[in-house]
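**Q** here's a sequence, model it:
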Amino acid sequence: MNLIVRAAKIIDAKSPFHNQIVDLHIDLGSIKKIGIKLSNTENLTEVSLDNLHISQGWFDSSVSLGEPGFEDRETITNGLQVAAKSGFTGIALQPNAYPIIDNQSQIQFVKSKADNMTTELFPIGALTKESLGKDLAELYDMKNAEAVAFGDYNKNTDNPNLLKIALQYAQDFDGLVVAFSQDNDIKGQGVVNEGVVSTRLGLKGIPALAEEIQIARNLFLLEYTGGKLHIPTISTSKSVDLIQAAKNKGLQVTCSVAVHHLVLTDATLDGFDTRYKVTPPLRTETDRQALIAGILNGTIDMITSDHNPIDIEHKKMEFDLAKYGTIGLESAFGALLTVLPLEVVVEKLTAGKAVFQIENQAIQEGNKANITLFNPEANWTFGKENILSKSKNSVFLGTAMKGKVYGIYNQGKLVL
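**A** You can find the predicted model right below:
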């Protein structure tokens, strides 16, 4: 689709047009011309939107969609449409389907389901067979099938030797190992953050130590083996400190934080609403502030929605029995702008591409048009009518938002 985007303010520190209001002529999926008041002699479709801003297309490093096996929660087709309307031109798909995405054919299957979609799908292969933590999965085969990383979604690798071998083996083909970090023995039967709130509510707590001790272990393993390690969805102040120290040593470690950990705390649990049951659990205000600081000083590399659809039968039930997880694609941008500056939000929603070795082109003439369109000033409240996912388990229902996504242009197609 060829078009002209009118009067768009570019937010892209790598573009020569950063912070300028310009028109873009997009032709055959590439940016043909950038300038002021471009002529439209070819009678092209024009996109003109209120307070339009554009950036490089956003990438979400942790999205679960259910299919295959849990299509009642979400399908790949609808999930990618949700991602597009939420501003994401690319998502990394977690392997927590049924069967677990742990081999080449499964990678090829989910890739084929994403053919011709505007939002691109980049599969994460399971690190271990069936994500059971016993034996390594077929990492090299999955890499050849275009898996971008290897990790067991929200599952700790209890066996340190297995993670050590994975880090050593993946170096042969420049693979990225993803290590969710939470000690299961210390977590025990905990369901929320251990602290004042859990004590008051009588809910079993998960100490911050459960996360921190595993991060420390995993960083020691990385220091021993070399290679590349990504630690997803960190949630505590000490975790930020540990990763910052590892980076100062020169280790190839990256990390992400989920939107809800930057915006919410365990204070939201007072109503026993299972929408707020997530893993890792919502932490304290001190942790939240440390995570914000980690974003601003560069310790935390990227922000993820950690979008995880859960059907109502498994979510609206007794707190101890409800499944962990929240959807987050639709609310990510609007929630983030309530706590972070626009340029930081855009940078952290695009930085993950480099970590996952995904093409990342600046907004300039001759480059592929992979862009997100948005208005950073819109104020609104996130309601059920804003949920596009099949599952409705959002922690942000009723929350005031700032900033509205218009859509994306990618793969030669426009979604608004």
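
**Q** use CA for all of it now, contacts and neighbours both
**A** Fine.

**Q** are we agreed that residue 376 is in a strand?
**A** Yes: per DSSP: H, G, I helix; E, B strand; the rest coil, residue 376 lies within a strand segment.

**Q** buried stuff in the helix or strand residue 186 falls within?
**A** Secondary structure assignment for residue 186, by DSSP states H and E: helix 184-187. For helix 184-187, burial by neighbour count (16 or more other CA atoms under 10 Å) applies to 184, 186-187.

**Q** just give the closest residue to residue 155, not the sequence neighbours.
**A** The shortest distance from residue 155 to any non-neighbouring residue, by CA to CA, 6 or more residues apart in numbering, is to residue 180 (6.0 Å).

**Q** assumed that neighbour was part of a strand.
**A** No: Residue 180: not assigned to a strand; according to three-state DSSP it is coil.

**Q** what segments of the stretch 51-200 of the chain are strands?
**A** For the stretch 51-200 of the chain, applying DSSP state E, counting those that start in this stretch gives strands covering 53-56, 58-63, 88-93, 120-125, 149-150, 176-178, 192-193.

**Q** can I get those strands in a markdown table with mean neighbour count and distance to residue 388?
**A** Formatted as a markdown table, these follow (neighbours: other CA atoms under 10 Å; distance: least, CA to CA, whole Å):
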| stretch | mean neighbour count | distance to residue 388 |
| --- | --- | --- |
| strand 53-56 | 25 | 22 |
| strand 58-63 | 28 | 15 |
| strand 88-93 | 27 | 14 |
| strand 120-125 | 28 | 18 |
| strand 149-150 | 29 | 27 |
| strand 176-178 | 26 | 28 |
| strand 192-193 | 26 | 27 |
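
**Q** save these as JSON lines, and put in distance to residue 367 too.
**A** Converted to JSON lines, the strands of the stretch 51-200 of the chain look like this (distance: least, CA to CA, whole Å):
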{"stretch": "strand 53-56", "distance to residue 367": "11"}
{"stretch": "strand 58-63", "distance to residue 367": "16"}
{"stretch": "strand 88-93", "distance to residue 367": "15"}
{"stretch": "strand 120-125", "distance to residue 367": "17"}
{"stretch": "strand 149-150", "distance to residue 367": "26"}
{"stretch": "strand 176-178", "distance to residue 367": "27"}
{"stretch": "strand 192-193", "distance to residue 367": "46"}
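
**Q** second input sequence below; structure requested for side-by-side comparison:
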Amino acid sequence: MNALLKSVTIVNGNTTDLHLKKRDILIKNGVIEAIENQIEPTGKIKVIDIKNLHVSLGWFDSGVSFGEPGYEERETIENGLQTAAKSGFTDVVLNTSSHPTPDSASDIVYLKNAGKDQLTTLHPLGNLTVGGEGEVLAELYDMKNAGALGFYDYKHSLANANMLKIALQYAQNFDGMVFSFPLDKSISGKGIVNEGITSTKLGLKGIPALAEELQIARDLFVLEYTGGKLFIPTISTAKSVKLIADAKKKGLQVTCSVAAHNLVITDSALEDFDTHYKVLPPLRTSADIKALQKGVANGTIDLVTTDHTPLNVELKHVEFDNADFGTIGLESTFGMLNELFNVEETIAILTKGRSIFGMEEPLLEVGQKANLSLFTVNDTYEFSKDHIFSSSKNSIAIGKQMKGKVVGAIANNQLVLNA
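**A** Predicted structure coming up:
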């Protein structure tokens, strides 16, 4: 793949000499060959000359779900990775949400093979327990050797604290990352939205903030006892932020993420009973949102994830109580974050996190393989179904104002452009 990016603004906080400078970038055979003030195209080359085009290191998402295997009608791995590329993401971590779930080395090999030869690189997770049932530890070491980045029973919390203890102790032998979803089911019960004024007014069963915070507190106590590496995906409350901040001050190896929609949408959006807003963890209060935003800004929250969860239309077009949890998010996350933060903060959020999982960090330098996201920063628009690339259309962002548009991505010697 040969391309010449003309007069692009480089957003790269890692190098002060190029940061926010306009340059031409020449890419040959997928490698950055030159970064200069002016480069003239020669030979057969794709020239990309778009007004106000910006470029950064390729974006990273720590938690996406596709459908394959088992739910291909929701999203195949191929279409999911193409959606990620069109949304600017060059690396994505795949949740264990398929059927069957991946709990062996052969399952990890299958997923990696299904995702090969794509612009966006797929990094699968393996189940923490067999079948995600929380009873028997899965083949963690074998899955790690096969390429699993970590171990996660997707959206299922571990009721058995001893299972978490054993997993953390065992995984230390091979530097494994253990995921623990923050929800105490004995507290949340049959709740479907945040417990509070809105749930009471609408007559919907609530999930107390306590259900998340109690689970996190327990998990952090276990981590302090065992050591090891713990990742807490998609936190959603103010006290969760404080619990994790305190644990980090103690020196515990704990990292966490927040879903992009939990940073911008409150539970007041539920008043129309729109099932697009039914997500897990649930949408919380404005006070929670402020604490989450502050946690992202000060680094307590390590990652912002799209929490991309495609679902069949019939799983959402039902009564609110019966609808499944989840929203797609790959296509809308950049526009959401860029509306909330300035462009430098937004790109810092989207490009960080690979090192948490032991992945190699790309570099925006001459001689390095091109791993780049292309975007504009000032275009404003209302997000609609026309902006969705996914097979499923269950987006919480429909009707929301966005700032900035993704133009495409370059990685693995491939180029994808939306324009």
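
**Q** overlay them and tell me the TM-score.
**A** TM-score for the superposed pair, counting by TM-score structural alignment, normalised by the length of the first structure: 0.99. Supporting figures: 416 aligned residues with a CA RMSD of 0.9 Å.

**Q** picking up where we left off before, can you check which of the strands of the stretch 51-200 of the first structure gets nearest to residue 371 of the first structure?
**A** Of all the strands of the stretch 51-200 of the first structure, strand 53-56 sits nearest to residue 371 of the first structure, with 4.6 Å by CA to CA.

**Q** re earlier: mean shift of the helix holding residue 186 of the first structure relative to the second structure?
**A** With mean CA distance after the TM-score superposition for the first structure, helix 184-187 of the first structure departs from the second structure by a mean of 0.3 Å once superposed.

**Q** check which helices and strands that helix sits against.
**A** Under the contact criterion of 3 or more CA pairs under 8 Å, 6 or more residues apart in numbering; DSSP states H and E, helix 184-187 of the first structure touches strand 205-206, helix 208-225.

**Q** how is residue 350 of the second structure assigned, secondary-structure-wise?
**A** Here residue 350 of the second structure is recorded as helix under three-state DSSP.

**Q** my guess is it contacts residue 304, does it?
**A** Yes: using CA atoms under 8 Å, residue 350 of the second structure is in contact with residue 304, at 7.3 Å.

**Q** so which residues of the second structure form helices?
**A** Along the second structure, counting by DSSP state H, helices occupy 77-86, 105-114, 140-146, 161-171, 185-188, 197-202, 209-226, 238-249, 286-298, 333-340, 343-351.

**Q** once you drop chain neighbours, what's closest to residue 217 of the second structure?
**A** Of all residues not flanking residue 217 of the second structure in the chain, residue 243 sits nearest, at 6.9 Å (CA to CA, 6+ apart).

**Q** nearest to residue 215 of the first structure, of the strands of the stretch 51-200 of the first structure?
**A** Closest approach to residue 215 of the first structure among the strands of the stretch 51-200 of the first structure is made by strand 176-178 (11.7 Å; CA to CA).

**Q** residue 269 of the first structure is nearest to which of the helices and strands packed on helix 184-187 of the first structure?
**A** strand 205-206 (12.3 Å).

**Q** so how far is that closest one from its chain's centroid?
**A** 24 Å (CA atoms, centre = their mean, to the nearest Å).

**Q** quick one: it to the second structure mean distance?
**A** For strand 205-206 of the first structure, the mean distance to aligned residues of the second structure following superposition is 0.4 Å (mean CA distance after the TM-score superposition for the first structure).

**Q** so which elements touch that strand?
**A** Strand 205-206 of the first structure sits against helix 184-187, strand 192-193, with contacts defined as 3+ CA pairs under 8 Å, 6+ apart.

**Q** the same query, at a cut-off of 10 Å, please.
**A** helix 184-187, strand 192-193, helix 196-201 (3 or more CA pairs under 10 Å, 6 or more residues apart in numbering; DSSP states H and E).

**Q** now the most centrally placed residue in the first structure: closest residue in space, sequence neighbours ignored.
**A** Residue closest to the mean C-alpha point of the first structure, counted by CA atoms, centre = their mean, is residue 304 at 2.6 Å. Nearest residue to residue 304 of the first structure, sequence neighbours excluded (CA to CA, 6+ apart): residue 258, at 4.9 Å.

**Q** just checking, the one you found touches residue 236?
**A** No: counting by CA atoms under 10 Å, residue 236 is not a contact partner of residue 258 of the first structure; they are 11.8 Å apart.

**Q** and these two? which has more neighbours close in?
**A** Per other CA atoms under 10 Å, whichever of residue 258 of the first structure and residue 236 has more neighbours is residue 236, with 26 against 23.

**Q** what do we get in the first structure for residue 28 of the second structure?
**A** Under the alignment (TM-score structural alignment), residue 28 of the second structure pairs with residue 27 of the first structure.

**Q** what sits closest to its match if chain neighbours are left out?
**A** Spatial nearest neighbour of residue 27 of the first structure, chain neighbours left out: residue 2 (4.7 Å); criterion: CA to CA, 6+ apart.

**Q** neighbours of that neighbour, just the number please.
**A** Quick note: residue 2 of the first structure (other CA under 10 Å) scores 19 neighbours.

**Q** swap in residue 167 of the first structure?
**A** Residue 167 of the first structure has 24 neighbours, counted by other CA under 10 Å.

**Q** same check, this time on residue 367 of the first structure
**A** Neighbour count of residue 367 of the first structure, defined by other CA under 10 Å: 15.

**Q** now do the same contact list for residue 8 of the second structure.
**A** Going by CA atoms under 10 Å, 6 or more residues apart in numbering, residue 8 of the second structure touches 20-25, 37, 48-56, 374-376.

**Q** so which of the strands of the stretch 51-200 of the first structure comes closest to residue 403 of the first structure?
**A** Among the strands of the stretch 51-200 of the first structure, strand 53-56 comes nearest to residue 403 of the first structure, with 10.6 Å by CA to CA.

**Q** separation between the nearest residue to residue 111 of the first structure once chain neighbours are set aside and residue 45 of the first structure?
**A** Of all residues not flanking residue 111 of the first structure in the chain, residue 121 sits nearest, at 6.7 Å (CA to CA, 6+ apart). To residue 45 of the first structure, residue 121 of the first structure is 27 Å away according to CA to CA, to the nearest Å.

**Q** residue contacts, the closest residue to residue 86 of the second structure other than its chain neighbours?
**A** Leaving aside its sequence neighbours, residue 86 of the second structure sits nearest to residue 408 (CA to CA, 6+ apart; 5.2 Å). Applying CA under 10 Å, 6+ apart, one finds that residue 408 of the second structure lies in contact with 55, 84-90, 372-375, 415-419.
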